[in-house]
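Peer 1: after the sequence you'll find the predicted model.
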Amino acid sequence: MKNYFYSKLGLACTIFAFAIGSNTQAQMKANQTIANASINNSTAFLDASSSGTWNASTTLGKGMLFPRTDLTKLVLTNNGGYLAGNNPNRFDGIIVYNTTTGTTPGTGSGIGNQSVTPGFYYFSNPGTPNSVATGQWIAVGASPKVTIGTAETITNTIVNVSPGVDKQVYAIKGTFTASGTSTTVSIPSPTGMTSLYGITIYKTSGTGNKVVYSRDLYSYNVGTNNNAVTGSPSMSVVYPADNYDYVLEYIK
């Protein structure tokens, strides 16, 4: 055990000394000699592809093993807290291989409570200084489409609400019944909603044509009084008596 420890220590010291002595090499090329002059001019910081001139084969290239992690437990911190100086990019672009099916933590992992499955993920967090709160884990190669259902859905939209402050846009699907005589429709405000971002009112069943009726509201009350008034003061919209669908987009 002692010899093993010192052999590891010696190897570490050797690598450290080599790194100091080779600081003119901006990249590493595992398929070239360290003296190869093309290394400094390479765009890639690491090239592990096979080389017929170095290892006498074109099929012995090496693969990179990405960090494996459990995104249902991972919290993006350093030494117990977020250090802006150590993470000027707010972890934007970090790539991991997730090993577990579940949801991300509610805090410390971007917007949190995201569904994840085993596979590669990257953390998308552009534009918010010194914060990971609005970032989100996105599956590498995943479809940008978002399926909006009757439960709160995280969209692909983040809006800048003030300098340095970004907000995630959520969406939810629902239905309402119009009386045919009033410009007011009853649409409940989702839990935590602070502002309306957008709405689409349409119809997929019932009588009449299946068309989009409106993409706007004149006013909206958040809280116990959930009535939404459609149209404008001078051009009110009265929906024919029927059942309608809507997709409400909002900010919390």
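Peer 2: Great, that's in hand.
Peer 1: only C-alpha atoms for contact and neighbour calcs from this point on.
Peer 2: Fine.
Peer 1: and the gap between Asn209 and Asn89?
Peer 2: Asn209 sits 50 Å away from Asn89, taking Cα to Cα, to the nearest Å as the criterion.
Peer 1: and the comparison structure, right after this:
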Amino acid sequence: MKNIFSLLMLAGLGTVASAQVLTNQPVNPTITNSNVLLDGSTNFSVEAGAQPYVGKGVIIPSVDLVNFQFDLTLADGATFPTMFDGMIVYNRSTGTTLTAGNRSSTATAVSPGYYYFYNPNGYNNQTVQPGVWRPLGGDPRVNIASAETPTNTSVNGNQIYAKRGTFTTNGTSTTPTAITNQTAIASPGSLYRITIYQSGTNNVYANSVYSYAADGTFVTGSPSMSVVYPQGTYNYTVEYTKTNN
């Protein structure tokens, strides 16, 4: 955040004598050692259409987060010691962030809106990895799609991915139910969780599997006992990792 506001002060004020500036009155660069970094508030007036204090705001830099890459030239432990932890941007693109180069090691689905860079160990690790872009004040929920979807969950530092699908049963079979046509979870990834629920009701029917085959087939139930799904259509979500620490 300090990085962004420093840029705003340089661009809007021309010269900056201090890292802390009061601008709601004539520019006052003498608030050094205050908790306030930048006060950009304006005089308040209750009059309708009062001038010149109408429509004042701060414009956060706009970026394409899908292709965004950090410039680490000045990230030397002194100028940007936290490795951009807390940096805020306005993202104008839709897609999934890249992971090669000076970027987060986590691919994150993004859409237009405000994001901040979460990298709490940046100071100690002196790297932008494994920091991650998170929506600022947005809906924390992830809509799991039929295609691979990065979630907002990680386990032991491993990103959890998910996808959803549908299968039907005839209500009489006692053999384990196989959920096929899945993309195999390549080694060293592993299955994290599967949830099966009735279509239309979202009542959870099962949340475990008997086995998982290399071709991506999930088998619920157990060959040693009769397992019958009531006739109908079922939805499922499967969650998994791609790496295994």
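Peer 2: Yep, it's here. Here the structure is a predicted model, which is why all the values come from computation and not from measurement.
Peer 1: circling back to that earlier point, tell me which of Asn209 and Asn89 of structure 1 has more neighbours.
Peer 2: The neighbour comparison of Asn209 of structure 1 against Asn89 (other Cα atoms under 10 Å) goes to Asn89, with 18 against 9.
Peer 1: three-state assignment of that one?
Peer 2: State at Asn89 of structure 1, reduced to three classes by DSSP: H, G, I helix; E, B strand; the rest coil: coil.
Peer 1: cool, and Ser6 of structure 2?
Peer 2: In terms of secondary structure, Ser6 of structure 2 is helix; the call rests on three-state DSSP.
Peer 1: please name the nearest non-neighbouring residue to it.
Peer 2: For Ser6 of structure 2, ignoring the flanking residues on the chain, the nearest one in space by Cα to Cα, 6 or more residues apart in numbering is Ala19 at 7.2 Å.
Peer 1: residues in contact with that neighbour?
Peer 2: Each residue near Ala19 of structure 2 by Cα atoms under 8 Å, 6 or more residues apart in numbering is listed here: Ser6, Thr32, Leu37.
Peer 1: the nearest residue to Asn33 of structure 2 once chain neighbours are set aside - how many residues pack around it?
Peer 2: Taking Cα to Cα, 6+ apart, and ignoring the residues beside it in sequence, Asn33 of structure 2 has Gln20 as its nearest neighbour in space, at 8.0 Å. If you count neighbours by other Cα under 10 Å, Gln20 of structure 2 ends up with 22.
Peer 1: what's the matching residue for Gln20 of structure 2 over in structure 1?
Peer 2: Aligned by TM-score structural alignment, Gln20 of structure 2 pairs with Gln27 of structure 1.
Peer 1: same question, Gly165 of structure 2
Peer 2: Matched across to structure 1, Gly165 of structure 2 falls on Gly174, judged by TM-score structural alignment.
Peer 1: how far away is the residue most central in space within structure 2 from Val110 of structure 2?
Peer 2: The geometric centre of structure 2, computed from its C-alpha atoms, lies nearest to Arg134 (Cα atoms, centre = their mean), at 4.0 Å. From Arg134 of structure 2 over to Val110 of structure 2 the distance is 9 Å, taken as Cα to Cα.
Peer 1: buried set for the helix or strand harbouring the match of Gly165 of structure 2?
Peer 2: Under the criterion of DSSP states H and E, Gly174 of structure 1 resides in strand 165-178. Of the residues in strand 165-178 of structure 1, those buried by neighbour count under the rule 16 or more other Cα atoms under 10 Å are Asp166, Lys167, Gln168, Val169, Tyr170, Ala171, Ile172, Lys173, Gly174, Thr175, Ala178.
Peer 1: now which residue in structure 1 aligns to Tyr114 of structure 2?
Peer 2: Tyr114 of structure 2 is assigned Phe120 in structure 1 as its aligned equivalent, the criterion being TM-score structural alignment.
Peer 1: confirm that its match sits in a strand.
Peer 2: Yes - counting by three-state DSSP, one finds Phe120 of structure 1 located in a strand.
Peer 1: quick one: Ala228 of structure 1 is in a helix?
Peer 2: No - under the criterion used here (three-state DSSP), Ala228 of structure 1 is strand, not part of a helix.
Peer 1: tell me the residue in structure 2 aligned with it.
Peer 2: Counting by TM-score structural alignment, Ala228 of structure 1 lines up with Val219 in structure 2.
Peer 1: contacts only, for its match.
Peer 2: Val219 of structure 2 sits next to Pro176, Thr177, Ala178, Ile179, Val209, Tyr210, Ser211, Tyr212 when contact means Cα under 8 Å, 6+ apart.
Peer 1: equivalent analysis for Pro61 of structure 2, please.
Peer 2: Ile4, Val89, Tyr90.
Peer 1: where along structure 2 do the helices fall?
Peer 2: In structure 2, the segments counted as helices under DSSP state H are 2-13, 122-125.
Peer 1: possible to save those as JSON lines with distance to Asn43 of structure 2 and mean neighbour count?
Peer 2: Written out in JSON lines, the entries for these read as follows (distance: least, Cα to Cα, whole Å; neighbours: other Cα atoms under 10 Å):
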{"stretch": "helix 2-13", "distance to Asn43 of structure 2": "18", "mean neighbour count": "14"}
{"stretch": "helix 122-125", "distance to Asn43 of structure 2": "38", "mean neighbour count": "16"}
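Peer 1: let's have those helices in a markdown table, adding distance to Ile185 of structure 2.
Peer 2: Compiled in a markdown table, these are given as follows (distance: least, Cα to Cα, whole Å):
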| stretch | distance to Ile185 of structure 2 |
| --- | --- |
| helix 2-13 | 40 |
| helix 122-125 | 30 |
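Peer 1: and of those helices, who's closest to Phe68 of structure 2?
Peer 2: Using Cα to Cα as the criterion, the shortest distance between Phe68 of structure 2 and those is 15.3 Å, found for helix 2-13.
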